[in-house]
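Novice: Sequence first, predicted model second:
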Amino acid sequence: MPDAHNVLIVVFDGLQPSQITPELMPNLAKFADGGVTFANHHPVFPTVTRVNASSMVTGCLPGRHGLAGNTFLCRDFDPHRIIPAMEPTLQAIADATGKTLLAPTLADILGRHGREYIAIGNGTSGNAYQHNPNAAMVGGATIHPDFTLPRSLHSELETRFGAWPPQELPNTSRLAHARRIMTEYILPELNPAVALLWSSEPDKTQHEDGVGTGRANQALSEADAEFGNVMAWLEQNGRLDTTDVFIASDHGYSTISRVIPVEAMLRDSGFPTIDQNGGVAVAANGGSALFYVNNCDPGVAARFTRWLTAQDWCGPLFASERVGQPAGTLPASIIGCDGLRSPDLIMSFPWNSDANEAGYAGHAPATGGVPGQGQHGSMSRHELRNVGLARGPSLRSKTVIDTPTGNVDLAPTILRLLGITGYEGAMEGRAISEALKDETGSTRDVRTEAHEAETAGYRQKVQVSQFGGARYVDWGNRV
């Protein structure tokens, strides 16, 4: 692999493979035709943004990297309060405990080798924070409309590029501002080993309007145009021959079938708040919910599980080793969701493949929103299939890879491309050798496992694929 080259990652939040068409996204469609398509690409579960962003930069599943959801409970920070994974809270966790992620990030590793990772995006502040939480110590940066790391960079960028535009739907003006900073400052002046551009679209508009609506399609086309501007800059500046470009999305999408007020229902059923004996806390995460029981009490977990599995909206359900194995649950370890900061129980809503009005398959209940809007977070196969593309001098061309790949493979693959070794054992993803020009790829077979559990009136099934030492959740549902 060449030593002196760069990697650029572009993430489209909530983009599905079926949305990359010449009509909706001509620049991405052209990119895909000439490069590598990861046709069996996976997010991690829960299929929410900040969990997947953390897996992208650590190469680890949620149990190991320690960010359990977009909302979660962090017992070593506050054992009784559900908190949002947003920059102010994540910074408070770092100040109190020493770290927000329990695994090193790409930025941390690159910094040890005198290289830098710089991320810019117009998504949530929590997403941006996780990309380089230690920038002040390890170098590089993360740039967001609300803040930067290092902190001093925010005012410098506003002086040079002006204030960020206000949020809107589609959020194109903010993406254009981020793209301008990328092509006028980050790439030409800082020239980091790895740069990332994160688009909040189509996720932002799909949450509001639904998948496939007129404004959601507008968001796709406008985000694609900004991607085209980035690729044009690379070409005009002679950088295509030295830049490996990866395209990803953090998760797929579903349409909300109904809204389940989980916390209100469990309170009405007599479960007190977590600070009381027998109490339970719930962290709502769209198509999934995370549960924490008072003092990690196995008896409370078992009683709560009996109530939960009796609800028709309870889909796949997993238990942390710390609360035992309540009847009907599967071990959270099989999906990579057991660890120091993991929930005691984690549930996905059940789902189906019914199409919405625009023809996009996949419906599921959600913890919030309105029926007909877009949502994610569950174990639906429509959310557990996301976008993975790559193109560049180190990568194969016109290649479709059907072996399982995932967001968790991004960090180890990039480190392989940059010639940085010694971190493979700390990551749960794998370097996707079958995509690399100078490597033959693995000849091992894909191993697919079905896990089932049942109790009175409830049965679940989950499929997990393993390949190259990595594991990928294919789907899980109540059956």
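Specialist: Arrived safely.
Novice: CA only for contacts and neighbour counts going forward, please
Specialist: OK.
Novice: all helices for the stretch 101-250 of the chain, in order.
Specialist: Along the stretch 101-250 of the chain, the stretches classed as helices by DSSP state H, counting those that start in this stretch are 106-112, 125-131, 135-138, 153-161, 172-181, 203-209, 214-236.
Novice: Adding mean neighbour count and distance to Val245, write those helices out as CSV.
Specialist: Listed next are the helices of the stretch 101-250 of the chain as CSV, based on neighbours: other Cα atoms under 10 Å; distance: least, Cα to Cα, whole Å:
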stretch, mean neighbour count, distance to Val245
helix 106-112, 20, 16
helix 125-131, 26, 17
helix 135-138, 16, 23
helix 153-161, 13, 25
helix 172-181, 22, 15
helix 203-209, 23, 21
helix 214-236, 19, 9
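Novice: Quick one: closest of those to Asp3.
Specialist: Nearest to Asp3, of all the helices of the stretch 101-250 of the chain, is helix 106-112, at 13.6 Å by Cα to Cα.
Novice: take a look at this one as well, against the first:
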Amino acid sequence: MSRLLATTALCLTLGAMALPAAAEDAAQSPAKRNVVIFVADGLRYTSVTPETAPTMYKLRKDGVDFANSHSTYPTLTTVNAAVIATGHYPGDTGNFGNSMWVAKPVPCRMGASVTFIEDDCILKDVKALYPNDYIAQKTLMETAREAGWNTVVIGKKGPAAIEYLGALESEGKDVGDAKGLFIDDATNRPQNLDGSPSKSTVLKGALAAEVMTVTGGLTAPPFSATPNLTQQAYLRAAATQSILPRLKDAGKPFAIFYWSRDPDTTQHGAMDSDGKLVPGINSTSGRAAISNADSDLKGLLETLKQYDLDKNTDVVVIADHGFSTISHAIPNEDGSVGRNTLAPGFVAMDVGGWLGKKVFDPDREGAEVDTSSGEHPAQGNGLIGDDPEKPEAVVVANGGSTFIYIPDHSPATAKKIYAELVKQPYVGGLFVDDAILSSDKPAFAGALALSQVNFIGSSKMPRPAIIIAFRNFVAKGCVEKLEQMCQAEIADTTLHTGQGMHGSFGRADTRNFMAAIGPDFKKAYVDTTPVGNVDVAPTLAHILGIDLKGPGALKGRVASEALQGGVVPKVVKTTVASDKAANGFQTLLNLQEVDGHRYFTAAGMPGRTVGLEAK
């Protein structure tokens, strides 16, 4: 018999006997809330319909529909994972992209300094290299665990760990472990597919045996697939048939963070629109991926109800970002495209040419790229200079955006690059480091400062000197009713035209799905106040009565208008405009403000950004 059931039986036996005063006070005090955060990776707000996602559609209808939602720019997974975890923007967390130049050798990346960070081993390395600058804030899950909640983090490798990096040291025995329980798709796998160490967790004892039983005898999560059915079925079974019953038996308040790979994984990898912008990610595979995530959520909600946990549990369902269809060519005015002209690494190759320098590939141990034979960087990244160990510029591809770092912070180098960038038809918007921009404002006309998008804060992680938000557009022939469902974007990626990508500043990427339901949230309420991923941690910390601590002032707010008794705040809409470059290029930033908190809707040059209001 569990401790909770034994206590209940004892109370029934005592019948009408008087409880001691302390026990009576405890019985009358409200129970601490449970919370569940469910992330459907890459889910556009406008993708949720009764047909594709009936569970999410109903939750949005019955609870709070965050109709004016915002992903944080760049609209990338790890950027938003850190934002969701801490309630701080990138300038404070130091997590600027899915791929970054960290200026130091990363052991788990074979000593490379440019690295994709969606990996437990690499995340540990980056944190060790920058302990006071990479996610130096206490996350919601870590704070809840220290305050007495049982915590479980489960889901996609990389962003799951960001929610509570310390949980990678979990004992893997039970929900009551000192660091909570952590399971991602690398758990029980000492090595990744490429042979690198995973440094993820290992399940042990009775829990390991139980999870293996409920998942059909599997000793580790399956590898990801398109659609990602088998891997997510494993994680869903572990959560609903093993973990939630254990949380019920523990009799303590709990916080669950569940990160679903789909629809992101399938939207990236689906081949049923290969080479074509239409239907793009609105294909059969893309819709199946949304249903896959919806099934995970349905299982969690039904299990909460089964164990009578739903009445005391607040559930927040969000996406880290939206999504677009990839284009490898500059669009015509009508949204059509011709043959592919933008191969992976096109920005790195351009920068090398503009500076008259060699291009070295950080993903091939610094090997020189043979430009004369048409060779391109393997992953789009490039070390630009005469020596890969001392680059003059570093180009890091991040899908719908690309970062350009200048290691010696030379304004002269930045000017050379910028003078050519502003002419390129693949550019949607440009952002330049404040110090470089202020050194010669006329030379950087057309760009906004990085501080305008919350990139400069308490973190001293290496940050880009220039960020390119690529051009995006409405694809010709798209039959979807809503413009955001038709967005295509230029992307620096090895994926194909017709597959999916994100990272841009178009509204299809910034408008992520957000909804909530539970005892603390209003019922059947459409929240038109701007809200974003940055508000998730502050709002849930407020509900739980815990304080989030850590450096930096670039924070979100408590979305009080969505809570019971909450009042709708005043919203101010503005547009920030850069100076115009000599050729007329200009970056506009549409934003909304609530009590000083800024939400970015779209940014770029008019005519090159979906959802941008030109004023």
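Specialist: Yes, it's here. Predicted model, so just to flag it, every value in this text is computed and none were measured.
Novice: Just confirm Gln320 of the first structure contacts Asp338, I think it does.
Specialist: I think there's a mix-up here, since residue 320 of the first structure is Ser and not Gln. Yes - with contact defined as Cα atoms under 8 Å, Ser320 of the first structure reaches Asp338; the gap is 5.6 Å.
Novice: Mind listing the shared neighbours of these two?
Specialist: Each of Ala332 lies in contact with both Ser320 of the first structure and Asp338 under the rule Cα atoms under 8 Å, 6 or more residues apart in numbering.
Novice: thinking again about what came up before, closest to Tyr253 of the first structure out of the helices of the stretch 101-250 of the first structure?
Specialist: Among those, the nearest to Tyr253 of the first structure by Cα to Cα is helix 203-209 (8.7 Å).
Novice: sorry, back to before: could the helices of the stretch 101-250 of the first structure go into CSV alongside distance to Glu87 of the first structure?
Specialist: Output for the helices of the stretch 101-250 of the first structure, formatted as CSV (distance: least, Cα to Cα, whole Å):
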stretch, distance to Glu87 of the first structure
helix 106-112, 17
helix 125-131, 5
helix 135-138, 14
helix 153-161, 14
helix 172-181, 18
helix 203-209, 18
helix 214-236, 24
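Novice: Which one of those lies nearest to Asp13 of the first structure?
Specialist: Ranking these by proximity to Asp13 of the first structure (Cα to Cα) places helix 203-209 first, at 5.2 Å.
Novice: For the closest one, name the packing helices and strands.
Specialist: Packing partners of helix 203-209 of the first structure (3 or more Cα pairs under 8 Å, 6 or more residues apart in numbering; DSSP states H and E): helix 214-236, strand 374-375.
Novice: how would you label Val395 of the second structure: helix, strand or coil?
Specialist: Following DSSP: H, G, I helix; E, B strand; the rest coil, Val395 of the second structure is assigned to strand.
Novice: any idea what it aligns with in the first structure?
Specialist: Under the alignment (TM-score structural alignment), Val395 of the second structure pairs with Val282 of the first structure.
Novice: Now do the same for the aligned residue in the first structure for Ser451 of the second structure: helix, strand or coil?
Specialist: Counting by TM-score structural alignment, Ser451 of the second structure corresponds to Ser333 in the first structure. Following three-state DSSP, the label given to Ser333 of the first structure is helix.
Novice: Map Gly476 of the first structure across to the second structure for me.
Specialist: Matched by TM-score structural alignment, Gly476 of the first structure corresponds to Ala603 in the second structure.
Novice: secondary structure element for the closest residue to its match other than its chain neighbours?
Specialist: Closest residue to Ala603 of the second structure apart from its sequence neighbours, by Cα to Cα, 6 or more residues apart in numbering: Leu589 at 4.3 Å. Taking DSSP states H and E as the definition, Leu589 of the second structure sits inside strand 588-594.
Novice: Onto which residues of the first structure does that strand map?
Specialist: So strand 588-594 of the second structure sits over residues 461-467 in the first structure, by TM-score structural alignment.
Novice: how far away is Asp308 of the second structure from Ala27 of the second structure?
Specialist: Per Cα to Cα, to the nearest Å, Asp308 of the second structure is found 18 Å from Ala27 of the second structure.
Novice: ugh, wrong one, Ala6 of the second structure
Specialist: Per Cα to Cα, Ala6 of the second structure is found 16 Å from Ala27 of the second structure.
Novice: same thing with His70 of the second structure?
Specialist: For His70 of the second structure, the distance to Ala27 of the second structure - Cα to Cα - is 40 Å.
Novice: and if you look at Tyr405 of the second structure?
Specialist: From Tyr405 of the second structure to Ala27 of the second structure the distance is 58 Å (Cα to Cα).
Novice: Alright, I will stop here.
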